[in-house]
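Chemist: Mind looking at a prediction? Sequence and model below.
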Amino acid sequence: MSRTLVIGDIHGGLKALEQVLERAKVTPGDKLIFLGDFVDGWNDTPKVVDFLIELEQTHDCIFIRGNHEEMVLRWLSEGEDNEEWRLHGGQSTVEVYETVHEEIKGRHIDFLTRLNDYHLDDKNRLFVHAGFTNQKGVHYEYFKGMYCWDRTLWEAALAMDKTLSKKDLFYPKRLALYEEIFIGHTPVTRIGYSVPVNRANVWNVDTGAAFKGRLTIMDVDTKEFWQSKPLPELYPNERGRN
């Protein structure tokens, strides 16, 4: 039976990605939804992009743009650089791309250019890297950068009264629009968790792979999930993101 599987932020950790796909026993019949931030952090960023490009040839994949893909694309295609990006994982990307052939860089630019802002499935489940702010929904978002930068959606879910229902007057309108919302972007390790966290109808699947956490893949229907080893164990000679 085919499954819909959602994958959290990878941040250049190819070894973790290969491990969770194996542990979840992923087959070509499964639908794979990647929530963004494939790049920046561990030193396998170009290899992760290559792997994803090849994976979509054999699997049903949806790739969502994260803020780090946005920054890497600007750097690769326009030469845009900034110290803040380098301090948050970009430095390792700059260094490792020094050995990547221009033809491969061009292929990566093409891939990063065609990423999705979000995905809405036929069960009214929304998949987006970070969030959105428009109370009418993602289709009406004025500020497109919110898809990969917003943190207020997750903050709103965390702050909600757990007894509220979607029909309640005080239930946030933008959350009530969707059956479920799946995000990454803000590691749940910041609030003391190491597994996917559910608040209201929002699921956060970023389990801190950029730092000392694990990469997670989760079955959207059953909520069963599989995790890699902590990334520092897979990359003992690297620091990841600070």
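Modeler: That came through, no problem.
Chemist: going forward, measure contacts between C-alpha atoms and count neighbours the same way
Modeler: Will do.
Chemist: looking at it, Asp219 is touching Ile7, isn't it?
Modeler: No - if you go by C-alpha atoms under 8 Å, Asp219 and Ile7 don't touch, sitting 9.2 Å apart.
Chemist: show me what contacts the spatially closest residue to Lys123 that is not a sequence neighbour?
Modeler: Excluding the flanking residues, the one nearest Lys123 by C-alpha to C-alpha, 6 or more residues apart in numbering is Glu179, at 7.3 Å. Glu179 sits next to Lys123, Asn124, Arg125, Leu126, Asn201 when contact means C-alpha atoms under 8 Å, 6 or more residues apart in numbering.
Chemist: give me every residue that touches the closest residue to the last one other than its chain neighbours.
Modeler: In this case it means Asn201. Leaving aside its chain neighbours, Asn201 sits nearest to Glu180 (5.0 Å; criterion: C-alpha to C-alpha, 6+ apart). If you count contacts by C-alpha under 8 Å, 6+ apart, Glu180 has them with Asn124, Arg125, Leu126, Asn201, Val202, Trp203.
Chemist: Pasting the second one now:
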Amino acid sequence: MGHHLEIKKQDVIVLSDIHGRFDLLETLIKQVEENEVMLLLGDYCDRGKDSLQVIKLVKEFVESGRAIAVKGNHDQMFLDFLDDPSAEPDWYFGQGGRETVQSFYGGNDIGFNVSLRYTPEKIAQDILMMYPELIDFLRALPLTIEMDGYLFVHAGVKSHSKDWKSSTLPQEYLWIRQDFYLRPNDTGKRILFGHTSAYHLPLHDTPIWVNKEGNLFGIDGGAGGSGCLNGVRIQNGKIIGVYKVYKYDEWDYVPFER
């Protein structure tokens, strides 16, 4: 699979930055209608306690056609750790990676902290040996999805360039911030992105962040912290509402037409 994926116009629900919160993902999935496809914009692991469960479910849904997924920066950080565990393990563990590796060994039920008991090299070797297909799935994820007049990406693109594919570096799809959302969007597309929590974007009074031109939409609700998991519903080419999942089986649906 290449970096960029184009799909036909269809009804979708868009999620980003699940961060190991299987409880929130499971609740949101129950709201998805039979004819809708989920577009998942990355950061399936780190911070939450159920990264393994989330990645397994994402893989299952992608392979069954229920979802289409792109890669996030935390997914790449996990892969980078597995490929070179001695590089900066303490930094990765401090960014939520400690919870991720714990989940791959059975979570907190095993009764000890994996990142303290085992060396980074052993952890990486174990995970690569136990879950090769899951890791290959993460490696192969694209960086963007295009649908009709929409572009879906984890962090953003060089949106002030009409030729954004040639001007955006591979790592910028995963990491870019202000040079994306504070700049004009000249791509000709409406862009939905995650990565930067809406709480950290310029002030807004809408259920997801929207720039003043109305063509950039920040949908990260902060599920990896104390926020919520957002699900943006697009039907017939229009954004019509947002699910906001706060806890397991606790959610709101906010009509929101754009």
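Modeler: Sure, I can see it. Since this is a predicted model, take the numbers as computed values, not measurements.
Chemist: sorry, back to before: which of the contacts of Glu179 of structure 1 does structure 2 keep?
Modeler: By both residues aligned by TM-score structural alignment, their matches' C-alpha atoms under 8 Å, the contacts of Glu179 of structure 1 still in contact after alignment to structure 2 are Asn124, Arg125, Leu126, Asn201.
Chemist: what separates Asp163 of structure 2 from Val157 of structure 2, distance-wise?
Modeler: Separation of Asp163 of structure 2 from Val157 of structure 2 (C-alpha to C-alpha, to the nearest Å): 10 Å.
Chemist: mind checking what Phe211 of structure 1 lines up with in structure 2?
Modeler: Superposed on structure 2 with TM-score structural alignment, Phe211 of structure 1 falls opposite Gly225.
Chemist: before we move on, the earlier item: please report which of the kept ones among the contacts of Glu179 of structure 1 has the highest neighbour count.
Modeler: Neighbour counts for the kept ones among the contacts of Glu179 of structure 1, by other C-alpha atoms under 10 Å, peak at Leu126, which reaches 21 neighbours.
Chemist: how about the helices in the stretch 151-258 of structure 2?
Modeler: Along the stretch 151-258 of structure 2, the segments classed as helices by DSSP state H, counting those that start in this stretch run 164-167, 172-175, 178-181.
Chemist: among these, which is the most enclosed?
Modeler: Mean neighbour count (mean count of other C-alpha atoms under 10 Å) peaks for helix 172-175 among the helices of the stretch 151-258 of structure 2, with a mean of 22.
Chemist: Identify the residues contacting that one?
Modeler: Contacts to helix 172-175 of structure 2, defined as C-alpha under 8 Å, 6+ apart, come from residues Lys71, Gly72, Asn73, Leu143, Thr144, Val153, His154, Ala155, Gly156, Val157, His195.
Chemist: quick check, distance from the top strand by length along structure 2 to the centre of its chain.
Modeler: Scanning structure 2 for the strand with the most residues, using DSSP state E, yields strand 238-247. Relative to the chain's own centre, strand 238-247 of structure 2 is displaced by 16 Å; criterion: C-alpha atoms, centre = their mean, to the nearest Å.
Chemist: likewise stretch 210-224 of structure 2?
Modeler: 13 Å.
Chemist: how long is it end to end?
Modeler: Stretch 210-224 of structure 2 has an end-to-end distance of 21 Å (criterion: C-alpha to C-alpha).
Chemist: Check stretch 155-170 of structure 2 too.
Modeler: Using C-alpha to C-alpha, the span of stretch 155-170 of structure 2 from its first residue to its last is 11 Å.
Chemist: cool, and stretch 198-217 of structure 1?
Modeler: OK, stretch 198-217 of structure 1 end separation, C-alpha to C-alpha: 15 Å.
Chemist: for stretch 63-79 of structure 2, same thing?
Modeler: 20 Å.
Chemist: Nearest to the spatial middle of structure 2, which residue is it?
Modeler: Nearest residue to the geometric centre of structure 2 (C-alpha atoms, centre = their mean): Gly42, 2.2 Å.
Chemist: picking that back up, what's the counterpart of the residue nearest to Lys123 of structure 1 in structure 2?
Modeler: Using TM-score structural alignment as the criterion, Glu179 of structure 1 maps onto Lys189 of structure 2.
Chemist: Could you do Tyr97 of structure 1 as well?
Modeler: In structure 2, Tyr97 of structure 1 lands on Phe104 (TM-score structural alignment).
Chemist: Correct me if wrong: that match contacts Val54.
Modeler: No - Phe104 of structure 2 is beyond contact range of Val54, at 11.2 Å (criterion: C-alpha under 8 Å).
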